[in-house]
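[1] Next one to model:
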Amino acid sequence: MNLINWPKFYANPIYPEGWMCPLRGKADPLTLLMIKTIPANKLELGMYVNLPMSWLSHSFIKNNFLITSRSQIDKIIKSSLKEVKIDTSLGKDLTEEDITDEPSPSVPETVQKVVPEGLREVIRDPNLSPEKKARAVRQYSQEMMKNLMESPSAENIGEVMTAISDIVDLIVTDDETNNYLLNITSHDFATYTHSVNVGILSISLAKALYGQSDSHDMHALGAGFFLHDLGKVRVNLSIINKPGKLNDQEWQEMRQHPDHGFEILRETDKLDKESRIIVLQHHERDDGSGYPLGVKGTDIHPYGRICSIADVYDALTSIRPYKPQMPPFEALRIMQKEMLHHFHRDVFERFVRLLAAAVKT
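    Next up, the predicted model:
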């Protein structure tokens, strides 16, 4: 077995408190000899690190991982951790001389916030025209989702949810700005751009279907819609950024992202069950041909149906390395003629009427 592949076999990778060795089972004296505690500022590329803190307290996907970039080291140094553990059987070692040869650098006091400071001010500015407000909100929202995808900690998810509530209020109460938001769509298919597009489309459709009914928590729905692709942070970046169609193995990994997203939100306890269902079901199809569960018909939650329609529409109208941008009217035509069996007919027809009033073809 190649040592570099050992990490995926760990059950609870904190050796002194119960690490599981892939070949020897529970930690034994030999295993413990491979574990060292070093100053965080002494981390180097190629080291296999364990962060001795709750997963919810940092911005990494796992507590244990191989250091592959300087940015990972910088994030650890900027955190509250002064020391970390490294496993020398899985990565690079550090000599005692290296540990003690220089003092720790000072830790910067300020860390970039996940939510741009100008977002709330723009939303609440009464002097901005609806068009300018829509453009600014979209720009800030894309920056926010990009930051979250890079640092998807529980704290950051909570901050983003608060900001999404402000965006939801704007969409629900300001029809003119909402129409501009639907018109000013970015066609770049980066995950964070797609998240914003689908979030705005889905909230607008939910508004059209439910109005301001107290039986539907639009803030929670908005968070579910914006965070529908959060699980992609656990998919290999080479797959996310591949400039072509995925092979069978890559596609199998990509199909796991709804499960990953649902699990992240369950672990962080940031959304209620109905809203987490959006994340889990946004790739399900009414005829049962979707994933990850292959459920169909009434087994798909109405909120999942809303998000699935917005998700497909944005995928069709976005530029991909292997296909050009499709005009909105053409995308709707294909969805109606070739894909209608994937969707709930009434919800799709309401989506068409929504875009007919707002989207420029």
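
[2] hey, let's count contacts and neighbours off CA atoms from now on
    Will do.

[3] Could you pull out the helices in the stretch 251-361 of the chain for me?
    257-268, 273-281, 302-317, 328-338, 345-356 (DSSP state H, counting those that start in this stretch).

[4] how about those, which one is nearest residue 78?
    helix 257-268 (21.9 Å; CA to CA).

[5] mind checking which of the helices of the stretch 251-361 of the chain is nearest residue 155?
    helix 257-268 (8.8 Å).

[6] Show me what the closest one is packed against.
    helix 273-281 (3 or more CA pairs under 8 Å, 6 or more residues apart in numbering; DSSP states H and E).

[7] Show me which positions of the strand or helix carrying residue 144 end up buried.
    In this assignment (DSSP states H and E), residue 144 forms part of helix 130-150. Buried residues in helix 130-150, counted by 16 or more other CA atoms under 10 Å: 130-131, 133-149.

[8] again, but for stretch 253-271
    Those would be 254-265, 270-271, for stretch 253-271 by 16+ other CA under 10 Å.

[9] Between these, which sits nearest residue 289?
    Distances from residue 289 to the buried residues of stretch 253-271, taken by CA to CA, are shortest for residue 255, at 12.6 Å.

[10] Please tell me how far that closest one sits from residue 231.
    10 Å (CA to CA, to the nearest Å).

[11] try residue 199
    Distance from residue 199 to residue 231, by CA to CA: 15 Å.

[12] circling back: next helix or strand past the helix holding residue 144?
    Next along from helix 130-150, by DSSP H and E: helix 154-173.

[13] Which strands and helices lie in contact with that next one?
    Looks like helix 154-173 contacts helix 118-124, helix 130-150, helix 175-183, helix 191-210, helix 218-226 (3+ CA pairs under 8 Å, 6+ apart).

[14] Nearest to residue 335, out of those helices?
    helix 191-210 (15.5 Å).

[15] which helices and strands sit right next to the closest one?
    Looks like helix 191-210 contacts helix 130-150, helix 154-173, helix 175-183, helix 218-226, helix 302-317, helix 345-356 (3+ CA pairs under 8 Å, 6+ apart).

[16] now for the first one, which elements pack on it?
    If I follow you right, that is helix 130-150. helix 118-124, helix 154-173, helix 175-183, helix 191-210.

[17] winner for burial among those?
    Scoring the helices and strands packed on helix 130-150 by mean neighbour count under mean count of other CA atoms under 10 Å gives helix 191-210 as the most buried, with a mean of 23.

[18] okay, the angle between that helix and helix 175-183?
    With axes from the mean of the first three to the mean of the last three CA atoms, to 10 degrees defining the directions, helix 191-210 sits at 140 degrees from helix 175-183.

[19] Identify the residues contacting residue 335.
    residue 313 (CA atoms under 8 Å, 6 or more residues apart in numbering).

[20] scratch that, residue 139 is what I was asking about
    By CA under 8 Å, 6+ apart, residue 139 has no neighbours at all.

[21] To check against the first, give me the structure of this:
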Amino acid sequence: MQLISIAAVKEDMVLGKTIWNDAGHPLLQEGATITSRIIQRLEQLNIQYIYVDTALSKGIEIEETVSVSVRNRAVKDIKQSFDVVRNSQGKNVAFVLEKQAQLLCSQIDELIAILSSSEEALTVLSDAFLYDEYIYQHSFQVALYSLAIAQEMHYNAEEMKIIGLGALLHDIGKIAVPHSILQKPGKLTDDEYEQMKEHARYGFELLRNLYSVPLLVAHCAFQHHERLDGSGYPRGITEKDIHPYAKIVAVADVFDALSSNRVYRSKLLPVECLAIIEEGSGVSFDKKVVEALKRSVVHYPNGTIVRLNDARVGIVVRQNTTLPLRPNLRIFEEQGERLKATYELNLLQAPQVKIMTTEPEYIL
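    Alright, predicted model coming up:
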């Protein structure tokens, strides 16, 4: 399978990876032949990249770390939890949220088990899943990234559980933000932005008095938009006052926001997201957390076309678990000339060779 930009998709191409809707049903099955109508529909859904089957990518497999069934079940539980809390009134909110938090804890346990048993860097195919409301998918993925970072930083199981639950509930305060603001396709007004920022404070107030939920979960919600240099919100605190768990959730939150489709912005590829986050390392984000993220996630997903510093072009065939930045490639072009026979290049064994750019619009 080859990762390709929607701008380069042509009729008669064959879809390599199923696209799912928010109910866990296939929107477009792998193996489907692409038509002009399908291309138009994918563009309307703001899908930026798809996987297609090509001769060049034969034998290349793309598997998400977390299965479709686990993801769909988790997102369904997150949506249910948010909706139940949103529809609760007065003193009943705390009781309801307490019960929902216990349900979500089981999801965190399952994700921890999956990550602990996987030797591969984390692969998340966010374009393969479409949801009517971004907040639920986002909450799931922030939890997944946060747990991967925490595991890389050698937090123990109990600490990871708190971090995971804090990440899963970091946006719970958005239930108090008007839907018109959450789903606004354009830039928020100053007043709307101030209302949006209050979600961190409201999330803290919702979570801080729950009996079965550690207070640190509430602090993840409260501080995930704070930045080391004091430029964040809602309180503008600096590095020494931000809890280490919240520093993890902050990085995971931004990484997912950059790598996901939004109504007002196109997604970026993982390596592009990591480059942006690295620019803020030590200023906005904790350096150790940023480095842990870089070691935890796939930079160049399998099926990605890349151009090297020596003018060779190849496609990523598999990852190197010890260093996600340097995958194995299938080289098919040298100095602008297509090779009669491809060959494999392991970037771990070629330290002088570097990936310069990705080529998602490359088609033969």
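
[22] What does the TM-score come to for these two?
    Here the TM-score for the pair of chains, by TM-score structural alignment, normalised by the length of the first structure, is 0.58; 229 aligned residues with a CA RMSD of 2.6 Å.

[23] Give me the most central residue, the second structure.
    residue 256 (3.7 Å; CA atoms, centre = their mean).

[24] any idea what residue 234 of the second structure aligns with in the first structure?
    The alignment partner of residue 234 of the second structure in the first structure, by TM-score structural alignment, is residue 292.

[25] For burial, what's the neighbour tally of its match?
    16 (other CA atoms under 10 Å).

[26] Please apply the same query to residue 92 of the second structure.
    Residue 92 of the second structure: 11 neighbours (other CA under 10 Å).

[27] For it, list the residues it contacts.
    Contacts of residue 92 of the second structure by CA under 8 Å, 6+ apart: none found.

[28] and with 10 Å instead?
    With contacts taken as CA atoms under 10 Å, 6 or more residues apart in numbering, residue 92 of the second structure has the following neighbours: residue 85.

[29] Residue 319 of the first structure now?
    186-190, 325-326.

[30] let's see 8 Å
    Counted by CA under 8 Å, 6+ apart, residue 319 of the first structure has contacts 187-189, 325-326.

[31] Need the counterpart of it in the second structure.
    Using TM-score structural alignment, residue 319 of the first structure lines up with residue 261 in the second structure.

[32] if I look at residue 228 of the second structure, how far off is residue 196 of the second structure?
    21 Å.

[33] The match of residue 234 of the second structure and residue 258 touch, don't they?
    Yes. Between residue 292 of the first structure and residue 258 there is a contact under CA atoms under 8 Å: 6.9 Å.

[34] between those two, what contacts are shared?
    280-281, 283.

[35] Let me have those in TSV, extended by neighbour count and distance to residue 331 of the first structure.
    Shown next, in TSV, are those (neighbours: other CA atoms under 10 Å; distance: CA to CA, whole Å):
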residue	neighbour count	distance to residue 331 of the first structure
280	25	24
281	28	22
283	25	17
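
[36] equivalent range in the first structure for stretch 171-179 of the second structure?
    Residue span in the first structure matched to stretch 171-179 of the second structure, by TM-score structural alignment: 229-237.

[37] any idea how far residue 218 of the second structure is from residue 74 of the second structure?
    In terms of CA to CA, residue 74 of the second structure sits 20 Å off from residue 218 of the second structure.

[38] now residue 43 of the second structure
    With CA to CA as the criterion, residue 43 of the second structure and residue 218 of the second structure are 38 Å apart.

[39] who's more crowded, those two?
    Legend: neighbour count by other CA under 10 Å for residue 43 of the second structure and residue 218, higher for residue 218 (29 against 14).

[40] The more buried one -> the first structure?
    Checking TM-score structural alignment: residue 218 of the second structure goes with residue 276.

[41] Equivalent analysis for residue 111 of the second structure, please.
    Match for residue 111 of the second structure (TM-score structural alignment): residue 167.

[42] for residue 243 of the second structure, same thing?
    Match for residue 243 of the second structure (TM-score structural alignment): residue 301.

[43] so its match touches residue 277, yeah?
    Yes. Contact criterion CA under 8 Å: residue 301 of the first structure and residue 277 qualify, at 7.3 Å.

[44] tally of neighbours for residue 39 of the first structure?
    Residue 39 of the first structure, neighbours per other CA under 10 Å, totals 16.

[45] any idea how far it lies from residue 32 of the first structure?
    18 Å.

[46] so residue 328 of the second structure touches residue 305, yeah?
    No. If you go by CA under 8 Å, residue 328 of the second structure and residue 305 don't touch, sitting 11.7 Å apart.

[47] Counting neighbours, go ahead and name the busier of those two.
    residue 305 (26 against 20).

[48] which ones are touching the closest residue to that one other than its chain neighbours?
    Excluding its sequence neighbours, the residue lying closest to residue 305 of the second structure (CA to CA, 6 or more residues apart in numbering) is residue 315, at 4.4 Å. Residues counted as contacts of residue 315 of the second structure (CA under 8 Å, 6+ apart) are 2, 57, 302-306, 329-332.

[49] Mind listing what's buried along the helix or strand hosting residue 315 of the second structure?
    For residue 315 of the second structure, the enclosing helix or strand under DSSP H and E is strand 312-318. Within strand 312-318 of the second structure, the residues scored as buried using 16+ other CA under 10 Å are 312-318.

[50] so where in the second structure does stretch 134-148 of the first structure end up aligned?
    Taking TM-score structural alignment, stretch 134-148 of the first structure hits residues 67-81 over in the second structure.

[51] how close does residue 172 of the second structure sit to residue 139 of the second structure?
    9 Å.

[52] my bad, residue 264 of the second structure
    Distance from residue 264 of the second structure to residue 139 of the second structure, by CA to CA: 19 Å.

[53] Skipping its backbone neighbours, what lies nearest the residue opposite residue 203 of the first structure in the second structure once aligned in space?
    By TM-score structural alignment, residue 203 of the first structure lines up with residue 147 in the second structure. In space, and not counting its chain neighbours, residue 147 of the second structure is closest to residue 164: 5.8 Å by CA to CA, 6+ apart.

[54] quick one, what contacts the one you found?
    Contacts of residue 164 of the second structure by CA under 8 Å, 6+ apart are 108, 143-144, 146-147.

[55] can you tell me which two in those are farthest apart?
    Farthest apart among these - using CA to CA - are 108 and 146, which lie 10.9 Å from each other.

[56] so residue 253 of the second structure touches residue 144, yeah?
    No. Counting by CA under 8 Å, residue 253 of the second structure stays clear of residue 144, with 10.3 Å between them.

[57] Between the two, which contacts overlap?
    By CA under 8 Å, 6+ apart, no residue touches both residue 253 of the second structure and residue 144.
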